[in-house]
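Trainee: Provided below are the primary sequence and the corresponding predicted coordinates.
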Amino acid sequence: MKVDPAVQRKLLELADVDAELARVEHRRRTLPELAEVAEAEKAVQAKRDARVASDTTLADLDREVKRQEKEIDAVRAREDRDRGLLAGGTVSAKQMTDLEHELATLQRRQSSLEDDLLELMERREAVGLDGQHAGVELAKAEEALADANRRRDDVLADLDTTQARRDADRVRLVPGFPEPLLGLYERVRRNKGIGAALLRARRCGACRIELDRSAISRIASAAADEVVTCEECGAIMVRTPESGL
């Protein structure tokens, strides 16, 4: 295949564009910010679960406190009624004995219920403090997630800008190449990653392998407009005064 040497040298511009586009795509897939966002999301979910668990426990304790208070009120009401009957002097001796026994039982019951209520209130206070701490930790985790998202979005925006610029460069360059040359370039690029490279100091710029004497002799004897390729990687080798031929 014969192509004007100036057109062949233009392939180096296209190869630079494609190399940067490949780097952009690789960077987009392997951004450390993506892993940071994923970890931050896990942290937020864990803190959110802790907050929900704390809120659920607190709600359960609130219900238990109300139930306990209601039971204490019922015992007190029963005790007030019995004391009222005793004070009224309208009950028989046997009823009085029964009321006094019941009052003693109610007092013991009230004391036990009040002890239980005190324990519940202490537990509720502790859980409430845990809930406040969980809320603070959740807020911190959400802030860290928002920061990770912002940094990821900033990097992606920069990559989008670079890709748009390089896509435009590619659209500008591609029409300048004859179809056979462009077809060869694209086939090699798809298979090997690099379609064309500079032959510098007798070394292929694509695979970095130094050519042997027979390859150098073959290339040196080829016409200036002859398209030459690397025997190792297949990339188009563009010759310039730097090639060392």
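Mentor: Great, that's in hand. This structure is a prediction, so every number in the text was calculated from the model and none was measured.

Trainee: only C-alpha atoms for contact and neighbour calcs from this point on.
Mentor: Noted.

Trainee: look up how far residue 205 lies from the spatially most central residue of the chain.
Mentor: Centroid-nearest residue in the chain: residue 38, 1.9 Å away (criterion: Cα atoms, centre = their mean). Distance, residue 38 to residue 205, using Cα to Cα, to the nearest Å: 38 Å.

Trainee: try it against this one:
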Amino acid sequence: MNAAPADQIRLLDVQSLDVRLQQLAHKRKSLPEHAEIESLTKDLTQLRDLLVAAQTEESDCGREQTKAEQDVDQVRQRATRDQQRLDSGAASPRDLENLQRELVSLAKRQGDLEEIVLEVMERRESVQERVTELTERVSAVQAKTDDATARRDAAQGALDAEAASVTKERELVAGSVPADLLKLYEKLREQQGGIGAARLYQRKCEGCHIELNITELNDVRAAARDAVVRCENCRRILVRTSESGL
């Protein structure tokens, strides 16, 4: 394949722009905010799970407290009715004696139930404090996540804008390179990890960074100026310039 020396040098410009696009893509993918957001999201998920568990426990405690208070109220009402019957004296001595015994039993039952109410209230208060703490922690981590997301989006936006500018420049430069030469370059670039053309600088291929031996140098020297030569080591297009050391 033949191509004017100027076209081959423009191919180096295309390669330089392609490298810049690769760098921008890598930088976009490697933004530190990605790892930060991933870590914060993991923390946020765990905290939300803990918060839901605490809220569920608080709700259960609320129902338990309501039930215990209803039990106390029922015992208290029964004791009030018994006391009224006892005070009225409208019963046989035996019934009055039974009422007295039942009042003692109800008083003990009421005391036990009130202890249960207090225990449940203390447990519920502790859980409510936990809910408050977890709610605050969730809000704090969410704020950090929002901040990291905003920073990531801003950084990505800047990189995308630069990539768009480089892509446009690349289209203009590539448009001035002969189609067959550009096609070969694209094929080699895909095969060779993104580098399809390299400068021959001081007798060394800048693609594989291997210095050409004397035989290879003589072959390059003997090639016509418009010949498209390839590196014998990496097979990339080898572009000659005034600094090639030939």
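Mentor: That came through fine. What you see is a predicted model; the values in this text were computed from it and never measured.

Trainee: where exactly do the helices run in structure 1?
Mentor: With DSSP state H as the criterion, structure 1 has helices at 5-30, 32-88, 93-173, 179-192, 213-221.

Trainee: among these, which comes closest to residue 233 of structure 1?
Mentor: Closest of those to residue 233 of structure 1 is helix 179-192, at 7.0 Å (criterion: Cα to Cα).

Trainee: who's in contact with the closest one?
Mentor: Helix 179-192 of structure 1 has contacts (Cα atoms under 8 Å, 6 or more residues apart in numbering) with 1, 3, 174, 194, 195, 196, 233, 234, 235, 236.

Trainee: for those residues, which one is nearest residue 146 of structure 1?
Mentor: Nearest to residue 146 of structure 1 among the contacts of helix 179-192 of structure 1, with distances taken as Cα to Cα, is residue 194, at 38.4 Å.

Trainee: can I get the helices of structure 1 in CSV with distance to residue 201 of structure 1?
Mentor: CSV is the format used below for the helices of structure 1 (distance: least, Cα to Cα, whole Å):
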stretch, distance to residue 201 of structure 1
helix 5-30, 16
helix 32-88, 37
helix 93-173, 27
helix 179-192, 22
helix 213-221, 10
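
Trainee: and those: which comes nearest residue 243 of structure 1?
Mentor: helix 213-221 (9.7 Å).

Trainee: check the mean deviation of that closest one from structure 2.
Mentor: On superposition with structure 2, the mean distance recorded for helix 213-221 of structure 1 (mean Cα distance after the TM-score superposition for structure 1) is 1.1 Å.

Trainee: where does that helix end up in structure 2?
Mentor: Here helix 213-221 of structure 1 aligns to structure 2 at residues 214-222, judged by TM-score structural alignment.

Trainee: just give the number of residues close to the nearest residue to residue 211 of structure 2 once chain neighbours are set aside.
Mentor: Leaving aside its sequence neighbours, residue 211 of structure 2 sits nearest to residue 204 (Cα to Cα, 6 or more residues apart in numbering; 4.0 Å). Residues within reach of residue 204 of structure 2, counting by other Cα atoms under 10 Å, total 20.

Trainee: isn't residue 204 of structure 2 up against residue 210?
Mentor: Yes. If you go by Cα atoms under 8 Å, residue 204 of structure 2 and residue 210 touch, sitting 5.5 Å apart.

Trainee: quick one: residue 113 of structure 1 and residue 68 touch, right?
Mentor: Yes. Contact criterion Cα under 8 Å: residue 113 of structure 1 and residue 68 qualify, at 6.9 Å.

Trainee: ok so, going back, indicate which one of the helices of structure 1 is closest to residue 229 of structure 1.
Mentor: Taking Cα to Cα, helix 213-221 is the member of the helices of structure 1 nearest to residue 229 of structure 1, at 9.0 Å.
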